[in-house]
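[1] No letters, just coordinates:
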């Protein structure tokens, strides 16, 4: 229940901040261009709070906190008295209308840069891209335990999350990734991770796990926390046992156990499970049990749950001085924008799954999780959301700012505005596209909950 309330609260806070800045961009430039602004609303529906300033603009906070709007004087919407027509939006030059429309996304872009500057001044705490025990494709490629990823396909890597994103993009494109490593002894080496060999239809959210990559900070000792009643380990292993080896293969991380148990079960004979118990090393014979609950992918199970361990201290911090933080924020903004546009391109070409489209439920959950991790992570989340809002609003879809900018560019080329019939058709198409995207986003959100 607390997670639900926290998610709702942080989503409202996040959207409130982002929408306020976006609409303020429209409002500020409109006033500079001499347009009468009738209402500045954060949220839709019935106003919960309202004030009017000396210029006659109503400032409101409405009951549905899923957006906002700036309502301007406009002859296309209602009759405007002759004495006020010079203050109507539709009577301004096309360049002024372009400036007013582009000001919302521009405000979100500036907010993103400012927030990232703040993140780098505070210091963003994270984990380095240091590898734990590798298996599968990663082990074949020579990505050994203790080495740290410094570059992927020529892109500088500072944290594990940056490495995960870069590898996911490469996997979506169906290509291998060139990985530069810094070994534990300080030497540097180059490896090719064959991501093109991932199975068809792989889960794009699990690329690193499917490639056999494990991060050092996620390493969990294979110490048994409790036994599953009726499981294979019952009567053989005990809570507190530390698994050291399975059928002669050394175990250093709990993440290795499922694959080794599958190998043992597939072999079709009992195996030796070596454990440390009360300071003694024991070799115990055990046969895994097959889980047939998933008919298309049966697994072999040991029947244990591993003991939880606290997260280690962060070993990577992105922190700069007041001046140096600005170019760092600009670089990070450019990187995030490239990743976002790259993901959009992959969605259009079919290289990325439509499951990557998320809606308000996912946003709320991520906002809550970011807030729990600290101020640095929540501010970083706000920066990313602000940049996403900027990019999405610039898409040439009628109803969005980008759609209106497209209309104005056409007007510049042809020398006159589009007909009302053409704009109405565009609005209908835009509504249909947005409704489809929102429906898909909600579907993915609900699917994600289960």
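    Sure thing, it's come through. Model, not experiment: these values are computed from the prediction. Numbers count the residues shown, from 1 in each chain.
[2] contacts, neighbours, all on C-alpha from now
    Noted.
[3] For the stretch 201-350 of the chain, just list every one of the strands.
    224-227, 242-246, 249-250, 271-277, 280-286, 289-291, 299-301, 304-306, 316-318 (DSSP state E, counting those that start in this stretch).
[4] I'd like those as TSV, with mean neighbour count and distance to residue 195 appended.
    Converted to TSV, the strands of the stretch 201-350 of the chain look like this (neighbours: other CA atoms under 10 Å; distance: least, CA to CA, whole Å):
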stretch	mean neighbour count	distance to residue 195
strand 224-227	18	33
strand 242-246	23	28
strand 249-250	14	25
strand 271-277	20	32
strand 280-286	15	35
strand 289-291	15	28
strand 299-301	21	24
strand 304-306	18	30
strand 316-318	16	26
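[5] The structure to be compared is supplied as follows:
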């Protein structure tokens, strides 16, 4: 019995070591996402019937003075905000027989101006991005950031860099047209481009030299113990040429750097999804709740700051996924609103229902895919 309790409740156990960090990470990300919908919806004059973290049976909750039911539900894999009049995915301004009183219709979601509905839907992913920016800004303010000059100290034998003619002592000027200032910039621009021929402009003996190299994927282990594939060209920096140094930031500078870093993550994630759809990325790079739980447990062991950084990375990923133009995701609703703006009338209920069902099937298929990856595929 003692061994069982230790396995369950110790910091390395299932409950305290894995489930608690996992729920903390997931609930923070979901709460911030849904709070975005809630706050902007309220600001637009839309009534809110329920704010839920999780799905399924309600575990606990309360009603606020506006009549909104705030609740925590049994299945913590998401959440939702139920607006007044938001009866179904096909709710639209053309509805008249909706069973609402005149007062309720004035604050119903589907009777609002198009921009208000679009802003309310977009606010969820936006708040996910803002959470990531806030976390990075605090981290940069407290700890700063280590950077190194974009210099080549060593070129690995037989590597893409050697084949391209890159030499020790070269300095990176740009990668595929994008100027670089640090060695981390080079790694960022190369890491997601395995198999792509990239143009590197190098500074050599005072002259610029243009070379082409094709990064090759290499399996590495990140700080949380995940096996990841990162594209490399086979160059190494060192302390002599790289001159690593700590950059400190004022709060304003930290915020600006956090915005840039979040933008880089969004760009890399979009690039990955595009390459994945084309069959050019390893399927094992995608994981679901089981993988997130494992990462949460490892982050918790490393310390609270690692757990917060994981929240930031997961938050921006959730924001991006929700903006994909697939119903029932937020991006799918925004797609409907874009069509409505162009044709100056809502999409027909029949078409919305058809597209919604197709999108739901696609989402469920994707969820099944990542679950399979978690349990059996990788």
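    Alright, I've got the coordinates. This one's a predicted model, so the numbers in the text were calculated from it and none came from an experiment.
[6] Now do the same for the counterpart of residue 352 of the first structure in the second structure: helix, strand or coil?
    Under the alignment by TM-score structural alignment, residue 352 of the first structure pairs with residue 281 in the second structure. For residue 281 of the second structure, the assignment made with DSSP: H, G, I helix; E, B strand; the rest coil gives coil.
[7] Which among the strands of the stretch 201-350 of the first structure is found nearest to residue 115 of the first structure?
    For the strands of the stretch 201-350 of the first structure, distance to residue 115 of the first structure was read as CA to CA. The smallest value, 13.9 Å, belongs to strand 316-318.
[8] and that closest one, what other elements does it pack with?
    Using 3 or more CA pairs under 8 Å, 6 or more residues apart in numbering; DSSP states H and E as the contact test, the elements touching strand 316-318 of the first structure are strand 124-126.
[9] what does the strand it packs on rub up against?
    Surrounding strand 124-126 of the first structure, the residues in contact under the criterion CA atoms under 8 Å, 6 or more residues apart in numbering are 159, 314-319, 376-377.
[10] Check stretch 102-110 of the first structure too.
    Residues outside stretch 102-110 of the first structure that contact it (CA under 8 Å, 6+ apart) are 18, 21-26, 29, 386-387, 389-391, 393-394, 401-402, 405.
[11] and those, which of them are in strands?
    In strands, defined here by DSSP state E, there are no members of the contacts of stretch 102-110 of the first structure.
[12] Mark which of those residues are part of helices, please.
    The subset of the contacts of stretch 102-110 of the first structure located in helices under the criterion DSSP state H comprises 18, 21-26, 29, 386-387, 389-391, 393, 401-402, 405.
[13] gap between the two ends of stretch 12-24 of the second structure?
    Length of stretch 12-24 of the second structure, first residue to last, CA to CA, to the nearest Å: 16 Å.
[14] thinking again about what came up before, same list, the contacts of strand 124-126 of the first structure, but as TSV with distance to residue 327 of the first structure please.
    Shown next, in TSV, are these (distance: CA to CA, whole Å):
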residue	distance to residue 327 of the first structure
159	19
314	24
315	23
316	19
317	17
318	13
319	12
376	18
377	19
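[15] so stretch 101-114 of the first structure matches what in the second structure?
    Aligned by TM-score structural alignment, stretch 101-114 of the first structure corresponds to residues 121-134 of the second structure.
[16] how close does the matching stretch sit to the first structure?
    On superposition with the first structure, the average gap between stretch 121-134 of the second structure and its aligned counterparts reaches 1.6 Å (mean CA distance after the TM-score superposition for the first structure).
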